[in-house]
Every structure is written in structure tokens, then in C-alpha cells.
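Student: no sequence on this one, just coordinates:
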């Protein structure tokens, strides 16, 4: 159904009810400065669309009790997609980002956009069917990629670990299999920061989310919003030189980059130099959890290197919280202890007196949940998107064979 001005007029009412608090028609009319008759019509329209539901009576002050109404988050759903170097996680949530379905599998991002994105389409269709929903219910898709992204176009920009993805129309590719729902694409760490802020720390207006895994990057929340920078590359900590660090060659062509010094591959290589067999972040985590002293010290050193770079960020951005996530964060306090050791020591006391440095509360779901939040926020910010009735559904694609698992070696 084509969006009409009447449907656009419903958006302020829907946004007012988004907080979940039941209200009467009269309360909504006063809150939005509308007449009772106008509000009554708009509430009736939202009831017909299933976007609000009656919750009972407000209580009588003499006469017939007024009915109250509240937002129905499950009236529409969104999909969040987190694509990493070696994994894909896809979730379905309602419009309050409450998880409905979750799927994770190993993939190889280097397989290229065709097989990876076709697989995403297939999984979304499967999750929709299992949840008893269809494409008409899908209000948006948020996708996180492990590399630089032009947020305006949704196209990857020279991503170092994603051969064949440079400039690919990710949103257009997914549209072909998922119908008319908007597709938004961003860097995965930005989405992790969005998820941590929206779901776990909504009261924190200035937050720095640091992903420490194969690569290292940061998502910046400033004044409650994701800060992407002029070209979308804000937060690219992995290729900042570590102060006083060794001139280790990096994949970017420079030496001494944080990723080359403190990333999972760098820590594993350092362990092999000491005769401890480790290849992946999973190996490092297992060794630390098993009490291996060499691995624990290597992780603590990696934390200090991350902290040395973050110390400058703290002085520049003055965040209230630094949240550490990614596969290496699973080692527990050892990584964070190394970060704290440097971060609390170097900046001026004013910048650190109320600073918290902690691990992610959301964990492995942060990227996909951030994608869902991105789609939810877009749905509420786009006039008529949630109130247009049914979305145009595309035919389901033919089954796509599972991607080959990423080779670890």
C-alpha cells in the first residue's frame, strides 16, 4: 500500500507510545497538542494496523473509565546481520529489539559477496518461516561488515579482509531476495556500540566500544548517537601506531599498528614463539582459561598496548565508559586489566575520574543486535514505513547451499 499523508500523521503518535507506557486518547491528545477527535481517529488507525493494542482502563474519576493503549512491538519485525571474517550471525527481533530467532554458522567472508549474501537471504527466509512471520512483516534489515563502509551507500570501501567486496551494492543484493524492506549497512563495530548503548547502557551518552579480535576497531557513541566521521572511518583504531611499540609489519603496509601488536593473530604468534601452540582467538582464550601463564601474560601485554592507544582517545573524546568486546574479550579480566592499567594512568584525572572500563554485557550477539537496532531506529525515523500496511514481498530464492566453513590454520 502506498504511503499517504494520513499514515505519515500516525508516526508522532507511534513514537510517543514507543516507551511502552499505556495512555488514554485524552492523554495522548494533550501530549501531542491535538484535538481529542483527531487523536481518536489516529489511535483507531493504529489499532487497525496492529501497532497499538488496548491495555485496560485508566480508572474512573466519575463516569465511564477511559481505555488505555500501548505500543505493540511485535506488530513488525526486523533482521540484524553480523558478518565477521569467519562467522555469520542473524537475528530476528521485534520493534523493541527483543530477540525472536537467532542463527549462527561459520562462513568465510573471503568467499565473496555473492555466496555470503545469498546465504543471508536464505537464512532470513528460514527464520521468518520458523517464527510464523513473512516478508510483509519485515520493517528493515541492518547489516554489519568487518571493514570500512560508506554508510550513505552501504557499500564496502577497500575492506582489507574482504576480497571482491569493494564497492559491492550490499543493500541492493539483499533487496533482490528480501523485498521492499529497507536495508542499512554499517561497520560491525559501530553496530556493536549501538547495541551496547541501546540495550545495556542507554543512560551513557558518551561511550567507546572496542572490539578486540582478529582485527581491532572502535565504535563511538557521542551525545547518544553513533559518530562515523566524514568518510565513515571514525574509530579505526587497528591501524593506529602503538606508542613505543615494536615495528611489527601490518597488513595495511605500515608497521607497529595496534592490530599487528595486540590482535588475536599477533597474540597467537607471540605464544608460538614461546613454544605454546595457538592459532586462533579460541586457542588463546582456552589457554588463558586453563591457567597458562605465558598466554595470560601475553593477553595482559596486549591489553596494555590497546590501553596505550585508548589513552589518547580518552583525552580526545572524554567518554563515560569504554566497553571491550570481540572474541578476545572472552578471556575475562586479564585483557581489561591491561587496558585499565594504562588508560587510568596517562590521561588527566578530569578525563578518567568517572570513566568505567568493562567488558560487553551483550557479548557475541552485539553485532547482530546492533543491526536490529539500526533497522528499528530507521523504521521509526522514516515517515510512513511502519504505517504503510503490508510491505511488498519478493519471491523466496531457490535454496542456497551452505557456505564452506572458514579454514583455520
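Tutor: Here it is on my side, so go on. Nothing here was measured: the structure is a model prediction, and the numbers come from that model.

Student: okay, CA-based contacts and neighbour counts for the rest of this
Tutor: Will do.

Student: dump the residue contacts of residue 215.
Tutor: Neighbouring residues of residue 215 by Cα atoms under 8 Å, 6 or more residues apart in numbering: 238, 259, 263-264.

Student: closest one to residue 104 out of the residues you listed, please.
Tutor: residue 264 (20.9 Å; Cα to Cα).

Student: which residues does that closest one contact?
Tutor: Neighbours of residue 264 in contact, by Cα under 8 Å, 6+ apart: 212-215, 280-281, 284, 328.

Student: which two from these end up farthest apart in space?
Tutor: The distance between the two most remote of the contacts of residue 264 (Cα to Cα) is 14.7 Å, for 215 and 284.

Student: mind listing the helices for the stretch 51-200 of the chain?
Tutor: 113-130, 170-178, 188-195 (DSSP state H, counting those that start in this stretch).

Student: take the one below as the second:
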């Protein structure tokens, strides 16, 4: 058994836990808050009152009070008897993930996915909607709000709203900062838009970061690069279990790094610079090039469709785009040494046509040690990767002590 510090993805608060060999919490150290007792039960699935006392090291009276508070708030349910040494079977307590929902919207350049997720981060209902992010925050967020209203999640309360955006996010302020492609969004108060409409905790996160969180949590991998490959290109970075945001929230913006291309005419990127990775390998760039070649494409989805039908020109260009992306992330792989690179977004549906080029260049430009256990694969979460990660981040924030106090006062 060892002692480690758990750092939440969101707020960085530190609580010392003990872990067993199965990576489950076995004791709390220096903490008696109700949120920590809830974390203990969530981690184990089900516990009796006696087990909570033994694992937490807290007194019976303290645990009785904590369990009563959590049960009254609907966060715990009694799930029947446990093993008993005589007399009545002991009641087991389990986390009630159906108590409330988090509404999450993963916004991209040309569309968004909206979902209602339970308190374990599982999407209960979802829908997708086409938008143009360049139409500005009012139009896009109005569409998101309307989509939330169409989701069906019974009579569960809304405790959180999570918004993912395709640009750098100043996390504490919950605002987009100098986004390269989001005209009119700079420092727009996204959080207030939703707090004016919902009595709920609101989080705002970069879309690729949210996807990286989902990959790390659900696949239990500490070191992940999540590549979102759609109209644009971005990377979410989770290392040692923590999001790497950088000083200004712009970490992972590989789409606007310079491409390693020497044998082509300079290409103007949407951000105004020349020869960005996106200008060669983004969905919008592939659409432009295939259209110029005389193929019937008007969207990134059309590019994917051509590849899936085996069009040779589309296959050639997408494979070349994979090499450009592979060149761009090879340095990241050498510097950060990830265990997994997970691809998501529309272009990820090109499967091996795209991934073969990425793998080729990553292995070509790195030493064998950093790639010996590296997995480069398409995300198994599909279009729900973003909303799942957004929900998980918001649940982290909801169950921080300060947020829990507010929430429990509301149910006192």
C-alpha cells in the first residue's frame, strides 16, 4: 500500500489518499469533508457503514453525519444487505449517478454535439447540430441552449453545464482568449451566458483537452495526447493525470505550428500565417485542394466520404496529410513520451489512410525508447469523446468541497 496525492483535473486541490494494489482509495489522510467520504464510496462502488469508517479512519459519529447528509441530498442510495457476522445484513451505500445531470456541448468549427450526462459522465441522451462558429457566440450559444432543451433526461436536476470550444481557454475566467478561427469570441463571457439561464455550475474548456481527459479517465492512462482532427487540428495533453494548459491556455495548438514542408508553394492559413500544419492537413485545406482537383467536395465530411469510397486522389492527399501531422507531433512525442495518441474528429474516420502516415513519421523522427509502448489509434469514444470529457471535468468541480457546500446547502 502506498500514499499518493490526488490532484483534481480542475482545481488542483490536494488531498492525501492511500491506495491499494487495485488502485482503489483505502484511506483518507487529513481530510474529513463530506466530499471526501463521497469520493471514497464512488471509488469503491458500494460500501457498508463499517467499511467507510475503517477505510476513512474517521469516527462513527462523523461518518453517520456524512452519510446522512449525502443520503438526504440524494447522492447515496441503499443497495441492500452486505455480509454480516450475525443479525441483520449491513446496508451498503452506493453513489447515485442518476441524481442529476451535466449538460455538455462540444463545439467545433462547423457543428456541435450536445449531451445530457449522468454524474459518472455517461451520456444519457445526445444530438448533433450543424453551425458555423464564425457566426459568433450569440448565434452559436443560442443554438446550444435550444439543443439542451431538446435533450430528454427525465426529472433529473441540472447541476452542471460544460462547454468545449475550438480555441485557447483562460480556464479560471472561463473565456476564450485570442482564438485563431473564432471571430467575435475573444473574451466573450460564455459562463455568464449559461448562469443567466441555468442555476448550475458552468465550466468552459478547450475541446481537445476535454477529449484527452475522456481518453485518460476511461482507459486509465496517465499520459495521453488527444488529436482532434476535423475542419481544424488541435491536441489535448494529459500528463501524469493532469491537463497541460500552458500559461495562456494555448498548449497543444499544433494546427498553427509550422509544417515541415519544403517542396511546395507557401500556403496561407486561416489564422493569417503561412505554412501552418492546418494549411496542409486540416479538413478545410483538404476540401480546398480536392475541390481544386475537380472533385465534388464542399465539407470535411465529403473528404471523408471520398476516402471511404476509395477515391485515389482523396486517399493520396489524406495520407500525405497524415505525414504532415506525424511530423508535427513527433517532437511532442519525444519531449512528453505519451503512452497513447488517440485520434478523434471527422478526419479520424479516414482510419488507416490517415493513421498510417502519422505512425510513419512519428516512428521515423523519434528514438525507439519513446515509441516502444506507444499506441496510435482512433478513439473508441467517437463523437461522444468531447462531451464525456467535459462532463467528467465538471463533475470534478461539482464535487470539490466549496461546490459541495453550496450544493448541500441547497438541499438542507
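Tutor: Received it, and whenever you're ready, just let me know what you need. All figures in this text were calculated on a predicted structure; none of them were measured in a lab.

Student: TM value for the aligned chains?
Tutor: Here the superposed chains carry a TM-score of 0.88, computed using TM-score structural alignment, normalised by the length of structure 1; 378 aligned residues with a Cα RMSD of 1.9 Å.

Student: check contacts around the alignment partner in structure 1 of residue 279 of structure 2.
Tutor: Residue 279 of structure 2 maps onto residue 260 of structure 1 when the alignment is built from TM-score structural alignment. When contacts are counted by Cα under 8 Å, 6+ apart, residue 260 of structure 1 touches 238, 248-251, 266.

Student: select the longest helix from structure 2.
Tutor: Counting residues, the longest helix found in structure 2 (DSSP state H) is helix 312-336.

Student: check which helices and strands that one sits against.
Tutor: Other elements packing on helix 312-336 of structure 2 under the criterion 3 or more Cα pairs under 8 Å, 6 or more residues apart in numbering; DSSP states H and E are helix 277-281, helix 283-292, helix 300-308, helix 352-364.

Student: mean deviation of the shortest one from structure 1?
Tutor: Compared with structure 1 after fitting, helix 277-281 of structure 2 has a mean deviation of 0.5 Å; criterion: mean Cα distance after the TM-score superposition for structure 1.

Student: aligned partner of residue 384 of structure 2 in structure 1?
Tutor: Counting by TM-score structural alignment, residue 384 of structure 2 lines up with residue 365 in structure 1.

Student: and for the aligned residue in structure 1 for residue 79 of structure 2, the neighbour number?
Tutor: Using TM-score structural alignment as the criterion, residue 79 of structure 2 maps onto residue 55 of structure 1. Residue 55 of structure 1 has 15 neighbours, counted by other Cα atoms under 10 Å.

Student: one more: residue 128 of structure 1?
Tutor: For residue 128 of structure 1, using other Cα under 10 Å, the count is 20.

Student: wouldn't it be in contact with residue 121 here?
Tutor: No - under the criterion of Cα atoms under 8 Å, residue 128 of structure 1 is not in contact with residue 121, lying 10.7 Å apart.

Student: in structure 1, what residues pair with stretch 173-185 of structure 2?
Tutor: With TM-score structural alignment as the criterion, stretch 173-185 of structure 2 aligns to 153-165.

Student: and the match of residue 79 of structure 2, what does it touch?
Tutor: Shown in contact with residue 55 of structure 1 (Cα under 8 Å, 6+ apart): 22, 67-70.

Student: go on, residue 398 of structure 2?
Tutor: 159-160, 201, 404.

Student: now do the contacts for the nearest residue to residue 188 of structure 2 once chain neighbours are set aside.
Tutor: With sequence-adjacent residues excluded and distances taken as Cα to Cα, 6 or more residues apart in numbering, residue 188 of structure 2 is closest to residue 175, at 6.0 Å. Applying Cα under 8 Å, 6+ apart, we find residue 175 of structure 2 in contact with 169, 186-191, 204.

Student: how close does residue 175 of structure 2 sit to residue 187 of structure 2?
Tutor: Residue 175 of structure 2 is 5 Å from residue 187 of structure 2, where distance means Cα to Cα, to the nearest Å.

Student: now swap in residue 386 of structure 2 and tell me
Tutor: Distance of residue 386 of structure 2 to residue 187 of structure 2, computed by Cα to Cα: 22 Å.

Student: the two - which one has more neighbours?
Tutor: More crowded of residue 386 of structure 2 and residue 187, by other Cα under 10 Å: residue 386, with 35 against 15.

Student: contacting residues for the more buried one?
Tutor: Residues counted as contacts of residue 386 of structure 2 (Cα under 8 Å, 6+ apart) are 105-106, 164, 207-208, 210-211, 214.

Student: neighbour-wise, which one of those leads?
Tutor: Within the contacts of residue 386 of structure 2, most neighbours by other Cα under 10 Å means residue 211, with 35 neighbours.

Student: ok, that one touching residue 383?
Tutor: No - counting by Cα under 8 Å, residue 211 of structure 2 does not reach residue 383; the two are 9.9 Å apart.

Student: shared neighbours of those two, anything?
Tutor: Counting by Cα under 8 Å, 6+ apart, residue 211 of structure 2 and residue 383 have no contacts in common.

Student: quick one on the thing from earlier: to residue 342 of structure 2, which of the helices and strands packed on helix 312-336 of structure 2 lies closest?
Tutor: In terms of Cα to Cα, the element of these nearest to residue 342 of structure 2 is helix 352-364, at 10.3 Å.

Student: which of the contacts of residue 386 of structure 2 lies closest to residue 366 of structure 2?
Tutor: Nearest to residue 366 of structure 2, judged by Cα to Cα, of the contacts of residue 386 of structure 2 is residue 208 at 23.4 Å.

Student: that closest one matches what in structure 1?
Tutor: Match for residue 208 of structure 2 (TM-score structural alignment): residue 189.

Student: sorry, back to before: ok, the residue nearest to residue 188 of structure 2 to residue 364 of structure 2 distance?
Tutor: Per Cα to Cα, residue 175 of structure 2 is found 38 Å from residue 364 of structure 2.

Student: which parts of the stretch 101-250 of structure 1 are strands?
Tutor: 138-145, 149-150, 155-156, 183-187, 207-212, 216-222, 225-227 (DSSP state E, counting those that start in this stretch).

Student: what range in structure 2 does stretch 91-100 of structure 1 sit on?
Tutor: Under TM-score structural alignment, the match for stretch 91-100 of structure 1 is residues 115-124.

Student: what does that stretch contact?
Tutor: With contact meaning Cα under 8 Å, 6+ apart, stretch 115-124 of structure 2 is reached by 96-105, 125-127, 148, 151-153, 384, 387-389, 391-392, 395.
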